[in-house]
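Participant: Here is a sequence together with a model predicted from it:
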Amino acid sequence: MSLHTEYPFTLPKGYVDDDGTLHRKGVMRLACARDEIEPLRDPRVKENDAYANVIVLARVITELGTMSRLTPKVIEGLFASDYRYLQDFYRVINFGDPSVLEDLEPGSPFPEEAVTVD
């Protein structure tokens, strides 16, 4: 059995960059403790706790379309439905709730053991 650390996704609407290019397909990696701890030091999080989610997503999304480095600004520019989708997707791959996996990525090859928490 191997541990899956990266998971493909497709945004419902997609991110439109400054050049007008639509980015829908991406990859999210599993989060490590540092991904959730580091944002707590950010002054934007001290003003608004919810901003930690923006920073965490920017850290764990390894690619979105042709973009290989995402910033919090990119996450801020997502449509609300895509942002919500990514939050749900993050919870599924990191905390193992396979009951919502088919709703998020129908037909995707997610091995059951990759999302099961013991």
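Facilitator: Looks like it arrived, so ask away. Residues are numbered from 1 along each chain as shown.

Participant: going forward, measure contacts and count neighbours with C-alpha atoms only.
Facilitator: Noted.

Participant: Pull out the buried residues from stretch 17-27.
Facilitator: The neighbour-count check on stretch 17-27 (16 or more other C-alpha atoms under 10 Å) flags 23, 24, 25, 26, 27 as buried.

Participant: Now render the residues you listed as JSON lines, adding distance to residue 39.
Facilitator: Output for those, formatted as JSON lines (distance: C-alpha to C-alpha, whole Å):
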{"residue": "23", "distance to residue 39": "25"}
{"residue": "24", "distance to residue 39": "25"}
{"residue": "25", "distance to residue 39": "25"}
{"residue": "26", "distance to residue 39": "22"}
{"residue": "27", "distance to residue 39": "21"}
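
Participant: alright, now check it against this:
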Amino acid sequence: MNRPRSIEFELPFGFEDEEGNIHRQGRLRIPTQKDLTVVLKIYGDVQNPAYLETLMLVRILESLGNIELDADNRQQIVESLPLPDIEYLNSIYQKLLSGHSAGPASAPTGSKRE
């Protein structure tokens, strides 16, 4: 059985770019030991577990809307997301760590921006 190497998601609120476009759909890949090693090598011993998870999200975010992600903008975009979006991505990250990837993930009902 082939397991997916990434998971699609839809953020509750999304990232608003400079033109006012909201980007909510994206993809996270399964984290690797190398991701953790690189984060710890660059940032040292991160004392705040929540910030470590945010840094890991920066590493494993493959796509968000039609934004061209690169090393220069990826961290700024993740750190600019509303906290409910970060919490939502962290829940997906935890599922990926535990080996659960039940297909596309949608935002919790009632949490979308109107």
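Facilitator: That came through fine. Worth saying up front: this structure is predicted, and the values here are computed from it rather than measured.

Participant: hang on, the earlier thing: specify which member of the buried residues of stretch 17-27 of structure 1 is nearest to residue 98 of structure 1.
Facilitator: Each of the buried residues of stretch 17-27 of structure 1 was checked against residue 98 of structure 1 using C-alpha to C-alpha; the closest is residue 27, at 17.8 Å.

Participant: Could you say whether the closest one sits in a helix, a strand or coil?
Facilitator: Of the three states, residue 27 of structure 1 takes strand according to DSSP: H, G, I helix; E, B strand; the rest coil.

Participant: Likewise for the one 4 residues further on?
Facilitator: Classification of residue 31 of structure 1 into helix, strand or coil gives coil, according to three-state DSSP.

Participant: What about the aligned partner of residue 95 of structure 1 in structure 2, how many residues nearby?
Facilitator: By TM-score structural alignment, residue 95 of structure 1 lines up with residue 98 in structure 2. By other C-alpha atoms under 10 Å, the residues close to residue 98 of structure 2 number 9.

Participant: And residue 98 of structure 2, how close does it get to residue 82 of structure 2?
Facilitator: 25 Å (C-alpha to C-alpha, to the nearest Å).

Participant: Ok, residue 54 of structure 2 next?
Facilitator: 12 Å.

Participant: where exactly do the helices run in structure 2?
Facilitator: Along structure 2, the segments classed as helices by DSSP state H run 33-43, 49-60, 74-80, 83-97.

Participant: got TSV for the ones you listed, with distance to residue 14 of structure 2 too?
Facilitator: Converted to TSV, these look like this (distance: least, C-alpha to C-alpha, whole Å):
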stretch	distance to residue 14 of structure 2
helix 33-43	24
helix 49-60	15
helix 74-80	10
helix 83-97	7
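
Participant: Of the buried residues of stretch 17-27 of structure 1, which is the nearest to residue 4 of structure 1?
Facilitator: Once C-alpha to C-alpha is applied, the member of the buried residues of stretch 17-27 of structure 1 that ends up nearest residue 4 of structure 1 is residue 27, at 12.1 Å.
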